[in-house]
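> After the sequence you'll find the predicted model.
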Amino acid sequence: MTRKALVLLSAVLLSACSSAPETPPCDCSTPQPPITTTSPDKDQKAIAALFAYLAKEAKKEWGEDEYVESGKHRYVKYLDGYATRAHIDFDAGKIYVSTISQHQPKEKLQKAIVQTLLMPADAKYDDLFSDKNIALKGKPFFLGQVVDQDGKAIEWEWRANRFADHLIDNKLQSKSIKKGTAYYVQIDMVKDHLEQREYQYAHIVRDAAKRYNIPEDLIYAVIKTESSFNPYAVSHAGAYGLMQVIPKTAGADVFNLVKKKPGIPTKEYLFDPANNIDTGAAYLHILKTRYLRDVTNPSSRHFSMISAYNGGTGGVLATFHTDRKRAMMELNRKSPKQVYDALTTQHPKGEARRYLQKVLYFQKDFKEGKI
């Protein structure tokens, strides 16, 4: 795929992210047709094409075995003709900056380390699907999460360059791969890196919780489960940001039912942390007060709402019956424990079964102040 073709593909994706939803949201208080599944829409196909293009270009330099791709809990940015990359593991608290370039590898690493350390807190300024340089704008995302050799936070370019020099002089490693020799450094985040990221968004979470009457610990738990507080998170399903919002489903519902405006959010809108948390919390509100309002027991509704955030309201109801009205009746006949057991063992999607368990586990930890 040529660079021109990539630009055209990106344009298609952006235009798709500004169109109106194809079908209205369901109202589970009225009879609905049997639950069916649909094939991926054009947005997902466009995202898949961008991932495929990125993989093709990066594998030319790194080879099949060494290719690493961005995900929900992992940020990977390729630079310098795809020969240099930054790989951030948010769960492990590790940053790896590597290059396969045999021409001035230390200089390539130096530049990539600085860009990584100073990458902006607002993810909309970065393009994961190209090898363009990271735009260094505003407050660095890693401020407080990484310290230099003197234990100082890294906010300015001179300090980032100084730390990069130290890493290359003292921590540089290399390994042989099929495509040649890879040079790399590993940077450890501070021990409380998760709490540091959590703190960045505390005021946004607090405001969204009040705005939509959703518990703060639930919002935190969803963010931890979805992205480990990675604002750059993107998935093959076309979900973006901290709470992994899909524009044409949750995004469309929030715009139409809460914001009272047409269309759906763009990926740039959802890469903004404040917009993303607001949208995710608003969607939880919709699930609680609209799609699942007929669930009579508050605990059962809470379990259903969490499960629906991942697998959709249809997935929750399909756990109990193929007919939506019958499904709601069956759900309400069960105790909260029976609802939980059903959603974690009988939900049509295995991911959704595990999702409810993870969110509740993290919510308990956030409530008790363990995270």
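Received, thanks.

> from here on, contacts and neighbour counts on C-alpha atoms
OK.

> Now do the SS call for the nearest residue to T344 once chain neighbours are set aside.
Leaving out its chain neighbours, the residue that sits closest to T344 by CA to CA, 6 or more residues apart in numbering is R353, at 4.0 Å. Three-state call for R353 (DSSP: H, G, I helix; E, B strand; the rest coil): helix.

> this is the comparison structure:
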Amino acid sequence: MLKKTLLFIALVSFAQGETFKEFQQKQMSQESGNKQEFAKYKKSQEDAFEKYKKAQLKAFEDYKKSLGKYWKEPKLSTKKEWVAYTPDKKTRTDVDFEKNTITLETIADSPEDAKQKLKTALARVVTIDNKGVQESDPLEKILDKIKKPSGVIDAQVKNEPILSNIIFDKTPTKNSIKTYVDDHVKNNKITVLNSKIEGFHVYSLNIPMPSDSMQKKAQQYYGDVKYFAAKERLNIPLLFAIMQTESSFNPRARSYIPAFGLMQIVPSSAGMDAYDYLYNERRLVSSSYLYNSTNNIMMGSAYLHLLYFKYLKEIKDPTSRLYCTIAAYNTGAGNIAWAFNKNKNLSRKQKYSMSYAAEDINSLSPGQVYNRLLSDLRFDEPKLYLKNVSKRMIAYDKIYNH
């Protein structure tokens, strides 16, 4: 149909006295113009996102600075810790998903006042859902006021549990919440430290979460993991191992890059590639889009699909390609190529080319590829990442494939 349309346009053009060469030049000019328009649009989007990132970073720094008025060590959420403050900034909860602990801290002028604040904070942190955090957290409210670039894809955060399904065997009642809080907030467990504010102290309490918390969190996301693993022709243990290594199943995970959510998606790189693969459109997604667990698992699965079936497709052995895919999820496909090309007499651009690297990779056994990645990747982080994901895949394989 397209060829017929172009032929018709050409015939009309010739009928109007335009030569074939002139017609070709016009077509080429139009195509060049379209490419320039797309490049201009893409750059404007990237520039807008960089401006948005800077505004977010400034908001983070300003908020952290305001916390410094009360706390000797202001803390904010990370990949594996969800940190939240009350509006007055004098009470904070720190849920460490990797260490499996809840730390409560409050600044108070008496043990009685502190105990009540700690009880309130504990009751809230073990019952609030993800949507509730997004809508009520003081820092999220500040970030939400920053104008997003036009065309950014947004979404609602789901009202799914964060800790309640770990702490309680069934939907908690007022009585079960009160019993849990009373059992854990006791005077003999509370530590008292000096405060920056004269006449006040910092009252601190550490509470271990159930030993099977990691398994419960994994099970919570099993439906989405199973669905997207099948859709993208991936392995269920791979998705779970990536998720645990990235965030320890912290749905509020955020890193400095910034990357968001369970599988730590960076909107301007993996996020844009995944969205383009899924919807045929290069668009940025927001943090709230990625705090939605279904969206996050969908995007992470899509990016793994791209790595395995597109970016690293020249690697023939499936196990070798899997090792490279795992490392690339952390450090990028270009750095995988560099690990195998760095000693070759190539240009800088060629050293990051998979075509050259694939020649070496395909001449090695999977075990040799694994060892080469551990020895020659440029940074220690992706080396440790590959080790952890590979080890955890074995554990998840025993649970879900046997």
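All right, it came through fine. Computed from a prediction, not measured in an experiment: that's the story for all the values here.

> on that earlier part again, go ahead and confirm the residue nearest to T344 of the first structure touches D341.
No. Here R353 of the first structure does not reach D341: they are 9.3 Å apart, not a contact under CA atoms under 8 Å.

> I'd like the next helix or strand past whichever strand or helix holds D169 of the first structure.
Taking DSSP states H and E as the criterion, D169 of the first structure maps to helix 157-170. Later in the chain than helix 157-170 of the first structure, the nearest helix or strand by DSSP H and E is strand 173-177.

> Give me the mean distance between that following strand and the second structure.
Compared with the second structure after fitting, strand 173-177 of the first structure has a mean deviation of 1.9 Å; criterion: mean CA distance after the TM-score superposition for the first structure.

> one step back: map the residue nearest to T344 of the first structure onto the second structure.
Aligned against the second structure by TM-score structural alignment, R353 of the first structure finds its counterpart in K383.

> higher neighbour count, R353 and D341 of the first structure?
More crowded of R353 of the first structure and D341, by other CA atoms under 10 Å: R353, with 21 against 13.

> For the more buried one, give its distance to W62 of the first structure.
Distance, R353 of the first structure to W62 of the first structure, using CA to CA, to the nearest Å: 36 Å.

> Tell me where the stretch 101-250 of the first structure has strands.
173-177, 180-188 (DSSP state E, counting those that start in this stretch).

> Mind listing what's buried along the longest one?
Read it as strand 180-188 of the first structure. Judged by neighbour count (16 or more other CA atoms under 10 Å), strand 180-188 of the first structure contains these buried residues: A182, Y183, Y184, V185, Q186, I187.

> so what's the last one up against?
Taking CA atoms under 8 Å, 6 or more residues apart in numbering as the criterion, I187 of the first structure is in contact with K94, I95, Y96, V146.

> Which residue in the second structure aligns with it?
In the second structure, the residue matched to I187 of the first structure (TM-score structural alignment) is I207.

> before we move on, the earlier item: preserved in the second structure, out of the contacts of I187 of the first structure?
Using both residues aligned by TM-score structural alignment, their matches' CA atoms under 8 Å, the second structure keeps these contacts from the contacts of I187 of the first structure: K94, I95, Y96.

> quick one: which of the residues you listed is nearest T322 of the first structure?
Using CA to CA, K94 comes nearest to T322 of the first structure of these, at 44.5 Å.

> number of nearby residues for P258 of the second structure?
15.

> what about it, distance to V266 of the second structure?
Distance from P258 of the second structure to V266 of the second structure, by CA to CA: 6 Å.

> Now Y311 of the second structure: closest residue in space that isn't a chain neighbour?
In space, Y311 of the second structure is closest to A333, 7.0 Å off (CA to CA, 6+ apart).

> Apologies, that question was intended for K79 of the second structure.
Closest to K79 of the second structure by CA to CA, 6+ apart is A253, at 4.3 Å.

> For that neighbour, grab the count of nearby residues.
As a burial measure, A253 of the second structure scores 25 neighbours (other CA under 10 Å).

> Counterpart of it over in the first structure?
Aligned partner of A253 of the second structure by TM-score structural alignment: A233.

> Please apply the same query to M272 of the second structure.
Aligned partner of M272 of the second structure by TM-score structural alignment: A252.

> what sits against its match?
A20, P21, G263, I264, P265.

> Which pair of the residues you listed spans the longest distance?
Maximum distance among the contacts of A252 of the first structure (CA to CA): 10.8 Å, for P21 and P265.
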